[in-house]
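Visitor: fold the following, please.
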Amino acid sequence: MAADNDAKLAVLIDADNAQARIIEALLAEIAKYGTAHVKRAYGDWTGPNLKGWKDELLEQSIQPMQQFAYTNRKNSTDSAMIIDAMDLLYTGRFDGFCILSSDSDFTRLASRIRESGLTVYGFGERKTPKSFVAACDKFIYTENLTGPTPSEPVQLSARSNSALVNQLRNAVEAASDDDGWATLSHVGQILTNQSPDFDSRTYGFSKLSDLIGAITLFDLERRDLGPGKKAVFHVRDKRRRMKKDV
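Guide: Model (predicted):
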């Protein structure tokens, strides 16, 4: 999915269900997709559980939205976020929403926003239920925002991951021309459309090109398009080259 850096985004944070330490990395990730015109964090700020958030709220200019916990078993924060999200949706001022939570309660909200033609970026821990992940256009695991750098064991693990290899091969084939070549951006878009939580960082690589290069089962070319134009990566399944050479 191509990102629009001019997109106007609303960022809604379930502070009861997220860690304050990832906020700086979260906002840096969101900046790849657009500009956060609204940044709100929801929770009961009168209690001790969210005291670690207060410095981050000030530093990142995030508006705290007070929601008292009326009972221990009912999450009133979720309800407040959903109501505000719908109010913001109806203003027609936004191109997309960023929802930070690992809670399945936001599944229907994400679906409803997408039904209105807006893009939904979800953020949450790996424990996030698949229903919420699938309801988003793109889902980023917060562990990937502060994860380790690539290492040789990680590269070997990616290369031996048959499910990953098949997923990449299918995406490359779907995006390829008659000679088997596909632009890497098109491959990435297909991967995200099929699996909103696909992320090369899950496998220890900051970029899709690094992941594909490490697997060594694909031809990868960087093609210059001329002066003043950004080079474009093209990828091909090596099996297509072998068939052509026979």
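
Visitor: going forward, measure contacts between C-alpha atoms and count neighbours the same way
Guide: Noted.

Visitor: so who does Thr46 touch?
Guide: Phe68 (CA atoms under 8 Å, 6 or more residues apart in numbering).

Visitor: tell me how many other residues crowd Ile190.
Guide: 19 (other CA atoms under 10 Å).

Visitor: what's the nearest residue to it if we skip its chain neighbours?
Guide: Leaving aside its sequence neighbours, Ile190 sits nearest to Ala171 (CA to CA, 6 or more residues apart in numbering; 6.0 Å).

Visitor: and that neighbour, how far from Val235?
Guide: 11 Å (CA to CA, to the nearest Å).

Visitor: these two: which is more packed in?
Guide: Val235 (24 against 21).

Visitor: check which helices and strands the helix or strand harbouring the residue nearest to Ile190 sits against.
Guide: Element membership of Ala171, judged by DSSP states H and E, is helix 162-175. Packing partners of helix 162-175 (3 or more CA pairs under 8 Å, 6 or more residues apart in numbering; DSSP states H and E): strand 182-183, helix 184-194, strand 232-237.

Visitor: please provide the structure for the following sequence as well, for comparison with the first:
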Amino acid sequence: MVSPRLIAKIESEEPASRLAVLIDADNAQAAVIEPILAEIARFGEATVKRIYGDFTSSASASWKRVLQKNAIKPVQQFAYTIGKNATDSSLIIDAMDLLYTRKFDGFCLVTSDSDFTGLAMRLREEGLTVLGFGENKTPDAFRSACHRFILTEVLRSNQSENVEPLAINKTNQAETELSPSTPNIVSKSLLPTQFLVSALEQSSDESGWSHLGTFGSYLTKIKPDFDSRAYGFKKLSELVKSRVDLFLTEERVPSGQQNKQLYLKRKK
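Guide: Below you'll find the predicted structure:
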């Protein structure tokens, strides 16, 4: 018998966002699916999990164990002609079918293919959250079409104890190499300093202070693929605190709350 206390706790909790996870097997790797699903769990519940590809080919053999273990439904799609990708069409058709059920709060598209840019834009037009997962080679068009784009290399590196920063795909942004002597910063990483400063100016109040959550939200709105883990930091707060040359930080307890929250300001 289920405890009445447990039932009351469950009923009092806010319902998780319902997410549809659609995986392009031609542009995803089986080894990173479990970290992707763990990341998706931070945003909501994966109520639909489907993967699209030709699973009769030898190249798809690595998927079998992963699909069974994680309850992912395979959607078999034969290649009708050489050089044409029938998988994309099948995934897009299913996505639109799921969209019109009106049962979902968002979609997770696992692919590094820019051909899904139009799909991501269409889902956003319907007011749904779009999360993209792909490799660093993913074109900017698809990254920008998502509310958040998460690099699979970051998730893969988090599986090991030694997290290596990535060589971030850089376009039209001023990059500043981090000093090897700065505490807790990996010198191989490049941080978009000017972008961070501009985002802080836009998200701060009249006094120049910004709540960390507001700052982080603005970062991902402007640059959906921004992720502090790509620069060697597990959390945005760690990145901000490490850059004493850029930011002043202060912990406050907001009125009516008990926990401290981090605020930051541009260092003059």
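
Visitor: quick revisit: what's the helix holding Ala171 of the first structure in contact with?
Guide: 158-159, 180-183, 186-188, 190-191, 235-237.

Visitor: what's the answer for stretch 233-242 of the second structure, then?
Guide: So stretch 233-242 of the second structure is contacted by 182-185, 212, 216, 227-229, 247, 249, 262, 264 (CA under 8 Å, 6+ apart).

Visitor: quick one on the thing from earlier: and the residue nearest to Ile190 of the first structure? What does it align with in the second structure?
Guide: When the second structure is aligned by TM-score structural alignment, the residue opposite Ala171 of the first structure is Ala199.

Visitor: and the aligned residue in the first structure for Gly213 of the second structure, how close does it get to Arg112 of the first structure?
Guide: For Gly213 of the second structure, the aligned position in the first structure is Ser185, judged by TM-score structural alignment. Note on Ser185 of the first structure: its distance to Arg112 of the first structure, by CA to CA, is 27 Å.

Visitor: which residues in the first structure form helices?
Guide: Ranges of helices within the first structure are 23-30, 54-59, 76-91, 107-115, 130-135, 152-159, 162-175, 184-194, 208-215, 238-245, based on DSSP state H.

Visitor: among the ones you listed, which comes closest to Val38 of the first structure?
Guide: helix 76-91 (9.4 Å; CA to CA).

Visitor: what packs against the closest one?
Guide: Counting by 3+ CA pairs under 8 Å, 6+ apart, helix 76-91 of the first structure packs on strand 8-14, strand 35-43.

Visitor: in JSON lines: those strands, plus distance to Lys127 of the first structure.
Guide: Formatted as JSON lines, these follow (distance: least, CA to CA, whole Å):
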{"stretch": "strand 8-14", "distance to Lys127 of the first structure": "15"}
{"stretch": "strand 35-43", "distance to Lys127 of the first structure": "20"}
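
Visitor: among those strands, which is the most enclosed?
Guide: strand 8-14 (a mean of 23; mean count of other CA atoms under 10 Å).

Visitor: so what corresponds to Thr71 of the first structure in the second structure?
Guide: Correspondence of Thr71 of the first structure to the second structure, assessed by TM-score structural alignment: Thr81.

Visitor: what's the local residue count around that match?
Guide: 8.

Visitor: that one: what's it in contact with?
Guide: Counted by CA under 8 Å, 6+ apart, Thr81 of the second structure has zero contacts.

Visitor: how near is it to Leu91 of the second structure?
Guide: Taking CA to CA as the measure, Thr81 of the second structure and Leu91 of the second structure are separated by 17 Å.

Visitor: cool, and Glu34 of the second structure?
Guide: 20 Å.

Visitor: which one of these two is surrounded by more residues?
Guide: Each of Glu34 of the second structure and Leu91 has its neighbours counted (other CA under 10 Å); Leu91 has more, 23 against 16.

Visitor: pretty sure the more buried one contacts Lys49?
Guide: No - in this structure Leu91 of the second structure lies outside contact range of Lys49 using CA atoms under 8 Å: 11.8 Å.

Visitor: pull up the overlap in contacts between those two.
Guide: Leu22.

Visitor: in the first structure, what range does stretch 107-123 of the second structure match?
Guide: Taking TM-score structural alignment, stretch 107-123 of the second structure hits residues 97-113 over in the first structure.

Visitor: scratch that, stretch 47-59 of the second structure is what I was asking about
Guide: Going by TM-score structural alignment, stretch 47-59 of the second structure sits over residues 37-49 in the first structure.

Visitor: circling back: can I get the helices of the first structure in JSON lines with distance to Val11 of the first structure?
Guide: Below are the helices of the first structure laid out as JSON lines (distance: least, CA to CA, whole Å):
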{"stretch": "helix 23-30", "distance to Val11 of the first structure": "9"}
{"stretch": "helix 54-59", "distance to Val11 of the first structure": "13"}
{"stretch": "helix 76-91", "distance to Val11 of the first structure": "9"}
{"stretch": "helix 107-115", "distance to Val11 of the first structure": "13"}
{"stretch": "helix 130-135", "distance to Val11 of the first structure": "16"}
{"stretch": "helix 152-159", "distance to Val11 of the first structure": "32"}
{"stretch": "helix 162-175", "distance to Val11 of the first structure": "30"}
{"stretch": "helix 184-194", "distance to Val11 of the first structure": "21"}
{"stretch": "helix 208-215", "distance to Val11 of the first structure": "26"}
{"stretch": "helix 238-245", "distance to Val11 of the first structure": "42"}
